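Chemist: 3D, please:
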Amino acid sequence: MTSPSPAPGTSLRLFASLRRDTVGGGLLVIAAVVALIWANSPLADSYFALRDVEVGPAAWHLQLSLGTWAADGLLAIFFFLVGVELKTEFTHGDLRRFRTAVVPITAAAGGVIVPALIYTVLLISHPETLRGWAIPTATDIAFAVAILAIIGSHLPKALRIFLLTLAAVDDLLAIGIIAVFYTETISVVPLLASVAVIVVYGLIAARFRTFFVDRARAAWVILLPLGLIAWALMHASGVHATIAGVLLGFMIPALASRRRSGQDRQADDDDRPNLAEVLEHRLRPLSAGFAVPVFAFFAAGVAVGGLEGLATAFSQPLTFAIIAALVVGKPVGILASAWLVTRFTSAGVDPSLRWPDLAGVGLLAGIGFTVSLLVAELSFIPGSPEHDYAKVAVLSASVIAAVLATLILGSRNSRYRKAEGATLSVDHL
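Modeler: Down below sits the predicted model:
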């Protein structure tokens, strides 16, 4: 007797659900919690053994542990989508008009600078930990947007746009920091070869964007192999391979395709998706449903040593510095920068937003998680006390920031809901 086949459309519904911010954020949390429980259970040795299993072709310098594959390989998919999103925003999104984008851009810069300064000041007497100064500079887009989606049913739509713009610029700055400050040795030939492949990739994508949109499979046949080659060469150069992901994302054309027949453009041109939309649509489920959760699973598993170990971790200056920088430094840097740019220039925030709303977003930006864990991996030797303390601090700060943001934005959501209800009541009179 054969088992029944899945109902038609089941896969489509699954992929559609994985494109929702709440689902991706939930999987991220579940993966991290499972890793923490496993790494602190009697079966902890099996977790670390799994993380350290090496696979891949040694001849190509790609015999890497599963944990490294997750951080260098799978996370490149996430950063590719970040690159596509940034390209779209700069091309025809909220970052296209400088006057509109200057407030969240400046706020993102403040949200990077102030946490780094707080971390450095608090640890100035501990020079062995200063290499981790960039750990609290990052914002986890997936996690932050997921929480906003869960609690923000009545919050102004402009608040989500502000958060997306801020987080996108924040990630761009974090990517630059990784490339400049966390690359120790560079092999020039593989790096130049990777850049050359990325340029060819961009030229092909730009030249045949209509062809790829109309026949999406061709994008996988031609662009995917080129992307993999660029990633492998970037990895061999010594530059963190996720940089290749964001550069490849930037190469994707984000403007709507244009077809012309003689002098007349077809009427349905504006309705056809561009290549950026096609790739984002297809890769988002892979990133949210597999790549980022798997990275979180291998990155978040730190043996805290029970209550005694947690007490030791929380007694460390490194732990306190990271938590203070993310939970306090992020919102202070974001709010102060936003206030200064609106106070001394003609720029302003959306009229529907209030400063308490931005305070909640500032706390959401304190959820470092994915990128902060990545920087922690790059800052300290895996398995060292500082490495484990940094991970405990990132996870703790992310939880604290998420709870505080939920309290503030939940209160604001209730206020907006009551205001909408009052407006509807007046309209019915």
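Chemist: contacts, neighbours, all on C-alpha from now
Modeler: OK.
Chemist: which residues in the stretch 1-150 of the chain form strands?
Modeler: Counting by DSSP state E, counting those that start in this stretch, the stretch 1-150 of the chain has these strands, from start to end: 54-55, 64-65.
Chemist: before we move on, what about the stretch 251-400 of the chain?
Modeler: 260-261, 264-265.
Chemist: for the closest residue to Leu27 other than its chain neighbours, give me its contacts.
Modeler: Using Cα to Cα, 6 or more residues apart in numbering and skipping the chain neighbours, the partner closest in space to Leu27 is Pro293 (6.1 Å). By Cα atoms under 8 Å, 6 or more residues apart in numbering, the contact list for Pro293 reads 27-29, 31-32.
Chemist: which one of the residues you listed sits closest to Ala299?
Modeler: Compare each of those with Ala299 using Cα to Cα and the shortest gap goes to Ala32, at 8.0 Å.
Chemist: in helices, which of the contacts of Pro293 appear?
Modeler: 27-29, 31-32 (DSSP state H).
Chemist: of those, which is the most crowded?
Modeler: Leu28 (25 neighbours; other Cα atoms under 10 Å).
Chemist: is that residue in contact with Val292, as I believe?
Modeler: Yes. Here Leu28 reaches Val292: they are 6.8 Å apart, a contact under Cα atoms under 8 Å.
Chemist: ok, back up a step: distance to Leu233 and mean neighbour count for the strands of the stretch 251-400 of the chain - can I get that in TSV?
Modeler: Below are these laid out as TSV (distance: least, Cα to Cα, whole Å; neighbours: other Cα atoms under 10 Å):
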stretch	distance to Leu233	mean neighbour count
strand 260-261	38	8
strand 264-265	41	10
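Chemist: for comparison, sequence B:
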Amino acid sequence: MPPHTPHGGAARHDDDPARTPSRLFQRGSWPEARFVADVLRTETVGGALLLLGAVLALLWANSPWSGSYAALSGFVPWPGGAALHLDLSLAKWAADGLLAIFFFVVGLELKREFVAGDLRDPRRAALPVVAAVGGMLLPALIYVGVTLGSGGEGLRGWAIPTATDIAFALAVLAVIGSHLPQGLRAFLLTLAVVDDLLAITIIAVFYTADFHPLPLLGALLPIAAFALLVQRRKTWWWALIPLAVLAWTLMHASGVHATVAGVLLGFTVPVLRRRGDGPGLAERLEHRWRPVSAGFAVPVFAFFAAGVSLRGTDLGAVFTDPIVVGVMTGLVLGKSVGIFGSTWLLARFTRARLDDDISWSDLLGVALLAGIGFTVSLLIGELAFGPGSPADDRVKAAVLAGSLASAVLASIVLVRRNSVYRRIHERETRDDDQDGVPDVYQRRPGAPQ
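Modeler: This next block holds a predicted model:
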């Protein structure tokens, strides 16, 4: 039975690769499909916990007991750590410490994708990279355009609407898009990972205050020692964890945001496995630390970051504030138009066309979903305006509202598309054999080797 397009027609396959036009969102390999499925399962739970943490924070911050929430956020567990810049509140520990675990997993994901994943092929990598860049440039330009006349302070937040929250976006996709094509789901995952890399670069370059080069150079020593051990496949927790903590401490003391240490440590881990050594070390560490990141680190950060109080606030004044308008417009409009438009331009100028299984409506839904900017957007807002400042509170309200609007609009588009793909999936799986690998991931008889 020939594969079908989402519109019910038989898909045409051309066995001559020289005559086959370039396709966007082609179905990846079976190992890549299993990897994406594993990530989606973990991030679905993590996204639900993240949402729970944010809702609890909002309810507590707007309750009669809001003072206890503020006291908890501002509590300093180790007040004697000023010499090492570790006299941090619980909210700062969540933003600077726990998110380093999140970005360590991001570093592992990035290295795996570009060393052993389907994106080691530059032609496959071009699409999510171009889309990520377009999805960051346009929101930044929209924000600057909206806030340009409001004074210099507002412009510091230009990067807030550029980020995509990987946990939240993938959780929404897993709930509403269970039958969307694997190529589309892999695209969102890789787009979000590349987006995180660009966001970390922005944080390191544009939001570093009081830079101190000596601690930064010192941080390279434990990172190098960590790299030496993992390259030799020495996974002694009693050595690796202290080295990671020391690298994080020195990075924090340098003035560069400490989460950068997490990404650099992730980059040092080898991806390719030795013969007979089972899964690569990066994959093993990712499976071990992703549940910690998605199930604990990110939800706790969301709990401390999302608690904006709206009691006694003039909501009309808040949602006409240039910073709020810039963030919301950047997330909802800038992200969707930037990702959709850059992908369309790539197809236009390379004469590529969408894979037979995918329509432009699918891409619109995913582009809208990328407007969920929760975790990294809140982090950049704190770095831009200072935690607890009036501008930071407005940023939190804008990020929450913009992310919610993006999720709702994406759901409207993708729920309808998902029902179409469910019917196609039911037809295709009736003819699958029992070898554990769906037929769509196996070579067609007579196809070129």
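Chemist: need the TM-score between these chains.
Modeler: Taking TM-score structural alignment, normalised by the length of the first structure as the basis, the two superposed chains have a TM-score of 0.87; 392 aligned residues with a Cα RMSD of 2.0 Å.
Chemist: hang on, the earlier thing: highest mean neighbour count out of the strands of the stretch 1-150 of the first structure?
Modeler: strand 64-65 (a mean of 17; mean count of other Cα atoms under 10 Å).
Chemist: contacts for that strand, please.
Modeler: Residues outside strand 64-65 of the first structure that contact it (Cα under 8 Å, 6+ apart): 51-56.
Chemist: among those, which one sits closest to Ile135 of the first structure?
Modeler: Arg51 (21.9 Å).
Chemist: residues touching the aligned partner of the closest one in the second structure, list them.
Modeler: Aligned counterpart of Arg51 of the first structure in the second structure: Ser73 (TM-score structural alignment). Contacts for Ser73 of the second structure (Cα under 8 Å, 6+ apart) come out as 89-91, 304.
Chemist: in the first structure, which of these still touch?
Modeler: With both residues aligned by TM-score structural alignment, their matches' Cα atoms under 8 Å, the contacts of those that the first structure also has are 89-91, 304.
Chemist: which one of the residues you listed has the most neighbours?
Modeler: Phe304 (25 neighbours).
Chemist: could you measure from the aligned residue in the first structure for that residue over to Val33 of the first structure?
Modeler: Counting by TM-score structural alignment, Phe304 of the second structure corresponds to Phe298 in the first structure. Counting by Cα to Cα, to the nearest Å, the separation of Phe298 of the first structure from Val33 of the first structure is 11 Å.
Chemist: ok, Val114 of the first structure next?
Modeler: Counting by Cα to Cα - Val114 of the first structure and Val33 of the first structure are separated by 29 Å.
Chemist: still on that earlier bit, of the kept ones among the contacts of Ser73 of the second structure, which belong to helices?
Modeler: 90-91, 304.
Chemist: and Ala419 of the first structure? What does it align with in the second structure?
Modeler: With TM-score structural alignment as the criterion, Ala419 of the first structure pairs with Ile424.
Chemist: counting by contacts, list what the lengthiest helix in the first structure packs against.
Modeler: Criterion DSSP H: the longest helix present in the first structure is helix 385-428. Applying 3 or more Cα pairs under 8 Å, 6 or more residues apart in numbering; DSSP states H and E, we find helix 385-428 of the first structure packed against helix 141-151, helix 306-314, helix 317-324, helix 355-364, helix 369-379.
Chemist: and the last one, which stretch of the second structure?
Modeler: Against the second structure, the aligned range for helix 369-379 of the first structure is residues 374-384 (TM-score structural alignment).
Chemist: residues making contact with the matching stretch?
Modeler: Here stretch 374-384 of the second structure has contacts from 95, 156-157, 159-165, 168, 196, 199, 203, 207, 298, 301-302, 305-306, 388, 392, 395-396, 399-400, 403, using Cα under 8 Å, 6+ apart.
Chemist: same question for stretch 87-99 of the first structure.
Modeler: For stretch 87-99 of the first structure, using Cα under 8 Å, 6+ apart, the contacting residues are 100-101, 161, 165, 249-250, 252-255, 276, 347.
Chemist: what range in the second structure does it sit on?
Modeler: Counting by TM-score structural alignment, stretch 87-99 of the first structure corresponds to 111-123 in the second structure.
Chemist: now the strands of the stretch 1-150 of the first structure in TSV, with distance to Gly410 of the first structure?
Modeler: TSV is the format used below for those (distance: least, Cα to Cα, whole Å):
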stretch	distance to Gly410 of the first structure
strand 54-55	45
strand 64-65	41
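Chemist: out of the ones you listed, nearest to Val332 of the first structure?
Modeler: Between the strands of the stretch 1-150 of the first structure, strand 64-65 lies closest to Val332 of the first structure; by Cα to Cα that is 38.5 Å.
Chemist: what's the average distance of the closest one to the second structure?
Modeler: Superposed on the second structure, strand 64-65 of the first structure shows a mean distance to its aligned partners of 0.5 Å (mean Cα distance after the TM-score superposition for the first structure).
Chemist: alignment lookup: Ala225 of the second structure to the first structure.
Modeler: By TM-score structural alignment, Ala225 of the second structure lines up with Val200.
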